[in-house]
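S.K.: quick one, structure for this:
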Amino acid sequence: MKNPKLAAHLEQELAKYRVGGKPLPGIPSQAELTALVAQMVDSVARINYVKTIAKRDISPARLDPKNAHMFDPLRAAIQHMRAGNEDEAFWLVFLFVHCGKNLTKGYSLLRMVYGAFNDKFVWTWKKFSANPDAFSMWLHQHLDELLAQSKQFPFGNHRKYESLKHLGVTLASYADWVGPSRSHRQLLDAAKAEVGTDPKALFDYLYYSMDAVHRFGRTAKFDYLTMVGKLGLENIEPPSAYMIHGTGPVRGARLLFGGAADNESLSKRKLDELSVDLNKALGVGMQVIEDSLCNWQKSPDKYLFFRG
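M.R.: All right, here's what the predicted structure looks like:
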């Protein structure tokens, strides 16, 4: 297993953890315990990977959406942040979350959107936010061709139910969420004026404010804001797993705390409270709790690797 020291720590803490004086009902045997620990170790590794690339040198080719082999939106976001262009960094994180990375086609959709398909320009934040309607018109002009080639531009797993037809509205609503100044820094400063600088309070405020972004639900908001935090674009961290709006993590929490994924005797709010309390014992962070429970419930007694 990767990171055996962490795995041993998590296994020990989970084995001795008690809810109402009783062991966790979702891990009745070593098989469930081992599988859950492995998913948690994987989640930690994914977070650490992002934090690691944020410290490395980055090739300029990583910033070019026309470069099919080298473009990487997260590395590009890091480099733009280093260069003082934080709006572009936030924009790329948003596009990364909304488009996703497909298992077979990679960033082809994101490159098509950001790189303006076959046109010789890039939909930078400056260009897009100056006139989101221009993007919608551009998309409409190319839509028939793009739909005909839709298999070349699939959304990632977390966004697999999205459609190119909604893209213009979603992106425009993101610009509206950022605000009329189109400045992410001004957005964050306004949020801090409301709730202060505590990373968890700030995350929570931004999470609920993102209801304004069209077709951006719990998973998308959570993924976007946690990525902003992991990349160091802003000091924020989730105060909970937001189970009240969840599905996959809820099934995992119900299995772990209630003994069955379809056990509805525990409310989503209670599951959130239990998850927060579990994290206090494990110390891995709420993103790990959310991610690992979601993946673990798909195969609770046998470890399967998921890309997250």
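
S.K.: going by C-alpha atoms from here, please, whenever you check contacts or count neighbours.
M.R.: Noted.

S.K.: V44 belongs to a strand?
M.R.: No. Using DSSP: H, G, I helix; E, B strand; the rest coil, the assignment for V44 is helix, not a strand.

S.K.: quick one, what contacts the residue lying closest to it once chain neighbours are set aside?
M.R.: The shortest distance from V44 to any non-neighbouring residue, by CA to CA, 6 or more residues apart in numbering, is to V288 (6.3 Å). By CA atoms under 8 Å, 6 or more residues apart in numbering, the residues touching V288 are 40, 43-44.

S.K.: what secondary structure does R307 sit in?
M.R.: What three-state DSSP gives for R307 is coil.

S.K.: now P238
M.R.: For P238, the secondary-structure state derived from three-state DSSP is coil.

S.K.: distance check, it against W296.
M.R.: 20 Å (CA to CA, to the nearest Å).

S.K.: ok, G229 next?
M.R.: Following CA to CA, the distance that separates G229 from W296 is 24 Å.

S.K.: more neighbours, the two?
M.R.: Higher neighbour count among G229 and W296: W296, with 29 against 18, using other CA atoms under 10 Å.

S.K.: quick check: that one touching A253?
M.R.: No. In this structure, W296 is not within contact of A253 by CA atoms under 8 Å, at 9.7 Å.

S.K.: ok, and what's touching the helix or strand hosting E88?
M.R.: Using DSSP states H and E, the element containing E88 is helix 86-99. Residues outside helix 86-99 that contact it (CA under 8 Å, 6+ apart): 73-74, 76-81, 107, 109-110, 114, 124-126, 155-156, 159, 183-185, 216, 220, 223-224, 227-228, 233.

S.K.: could you also give me the structure for this second sequence? I'd like to compare it with the first:
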Amino acid sequence: MKNKILDRYEQLKTNLEEFSKTQISLLGLDTNKKLDIFTRQLIDSIRRVDFVGVIKDREVSEFYSDPNNESFDPLKAALFFKQEGLIDEAFWMIFYFVYFGRNRETGWRLAREIYSSYNEDENWTWNRIIENPSEFRNWLNNNYSQMINDGIPRKFGNHRRYSTFNPTKKNNVADAIESYVSWINPPRTHIELFEENFSSSDSNPITTFNSLYVSMNSVLTFGRLAKFDYLTMVAKTGLFSIEPGLAYINGSTGPESGTKLLFYNNINSNVSSSELEEFLVNLRDALELGPLGMQVLEDAICNWQKSTSSYIYFR
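M.R.: The predicted structure is shown next:
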């Protein structure tokens, strides 16, 4: 480890031990090996969360926003559009980033080819979509057969593996996009939606996050993780200042069982998710993880519970 990372590692490890002794026992960290592995997962998660903050203030090249360029990246496209003042398009790219996900084999090809209208002349920009959302469905119906028979692989990311762009299937990409547009409800803009929630939440970034999280139940195929990832990415890119006050582990698999393992050393422990969330808030504060600390914990715990006896780096 580099010196700066090593210093952070040692501080986190010390804080974990102190927390377990003086506040809430971390029974799952009952060996030095498990403590080491969990601390390393925390470091990895911090670096993943901090990465967007590092690049968001840099000048981003336009070619990342061009879906006809193989370097297209919806996250960097969002940052480019933000720097150009095209705020709705920046939010739209965050939707793309979360909805499609990056596939380990095919990268962003599916997102890129959908956004480019399968290499037609006009991209499916936010303004084009909201003019007539049903036009996208017609386009999908007309192009799906060719897309799956052209011999070019294109896939959703790992967390989106149950999504589909088959127009005959339920909750396909057209359904998801139409529901997302309805959530924003143009001519209302993304910022106006967020500001409305901010105002009705007494200008509290944590309450605003939760209000938006609940309202996103109307966005088809966006479950717990997609809503959480979308809203935290809005925060990380600086599009709107919101903060997760919870890890939203209720109903999850890895994060909830991992939290039980961390605090009780028993994934079958009979403890409510609300109580576990309180434990995580206390742990976040003790570790001084900052405004996005709940995402750090959610990510680290989810990865740690997959392998508590040996360290694995997860991308």
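
S.K.: circling back: now which residue in structure 2 aligns to the residue nearest to V44 of structure 1?
M.R.: Under the alignment by TM-score structural alignment, V288 of structure 1 pairs with V296 in structure 2.

S.K.: quick check: buried residues in the helix holding E88 of structure 1?
M.R.: For helix 86-99 of structure 1, the neighbour count (16 or more other CA atoms under 10 Å) marks 86-99 as buried.

S.K.: equivalent analysis for stretch 266-273 of structure 1, please.
M.R.: 268, 271-272.

S.K.: can you tell me which of the residues you listed are in helices?
M.R.: Judged by DSSP state H, the subset of the buried residues of stretch 266-273 of structure 1 located in helices is 268, 271-272.

S.K.: now those in JSON lines, with distance to P199 of structure 1?
M.R.: Converted to JSON lines, these look like this (distance: CA to CA, whole Å):
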{"residue": "K268", "distance to P199 of structure 1": "23"}
{"residue": "L271", "distance to P199 of structure 1": "22"}
{"residue": "D272", "distance to P199 of structure 1": "18"}
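
S.K.: now, which of the residues you listed sits nearest Y208 of structure 1?
M.R.: D272 (16.1 Å; CA to CA).

S.K.: ok, the equivalent of N68 of structure 2 over in structure 1 - contacts?
M.R.: In structure 1, the residue matched to N68 of structure 2 (TM-score structural alignment) is K66. With contact set as CA under 8 Å, 6+ apart, K66 of structure 1 has these partners: 111, 115.

S.K.: quick check: K66 of structure 1 vs M81 of structure 1, distance?
M.R.: Here K66 of structure 1 is placed at a distance of 20 Å from M81 of structure 1 (CA to CA).

S.K.: related to what we said a few turns ago, V276 of structure 1: which of the contacts of V288 of structure 1 is nearest?
M.R.: V276 of structure 1 lies nearest to M40 out of these, by CA to CA, at 14.9 Å.

S.K.: where's the closest one relative to L6 of structure 1, distance?
M.R.: Distance from M40 of structure 1 to L6 of structure 1, counting by CA to CA: 9 Å.

S.K.: do the same with K126 of structure 1
M.R.: Taking CA to CA as the measure, K126 of structure 1 falls 43 Å from L6 of structure 1.

S.K.: neighbour-wise, which of these two wins?
M.R.: Neighbours were counted for K126 of structure 1 and for L6 using other CA under 10 Å; L6 has more, 17 against 13.

S.K.: need the contact list for K126 of structure 1.
M.R.: Applying CA under 8 Å, 6+ apart to K126 of structure 1 gives the contacts E88.

S.K.: which helix or strand contains it?
M.R.: Per DSSP H and E: helix 125-130 holds K126 of structure 1.

S.K.: so which bits of that helix are buried?
M.R.: Result for helix 125-130 of structure 1 [16+ other CA under 10 Å]: buried residues 125, 128-129.

S.K.: kindly report the same for stretch 183-190 of structure 1.
M.R.: 183-184, 187-188.

S.K.: of all these, which comes closest to S29 of structure 1?
M.R.: L188 (45.9 Å).

S.K.: please say which position in structure 2 that closest one maps to.
M.R.: With TM-score structural alignment as the criterion, L188 of structure 1 lines up with F194 in structure 2.

S.K.: checking that match next. Helix, strand or coil?
M.R.: Secondary structure, three-state DSSP: F194 of structure 2 is helix.

S.K.: nearest residue to the middle of structure 1?
M.R.: Residue closest to the average C-alpha location in structure 1 (CA atoms, centre = their mean): D223, at 1.7 Å.

S.K.: would you mind finding the match for that one in structure 2?
M.R.: In structure 2, the residue matched to D223 of structure 1 (TM-score structural alignment) is D229.

S.K.: about what we covered before: please identify which helix or strand holds the match of V288 of structure 1.
M.R.: According to DSSP H and E, V296 of structure 2 maps onto helix 293-304.

S.K.: and the strands in the stretch 151-300 of structure 1?
M.R.: For the stretch 151-300 of structure 1, strands defined by DSSP state E, counting those that start in this stretch do not occur.

S.K.: nothing else from me, thank you.
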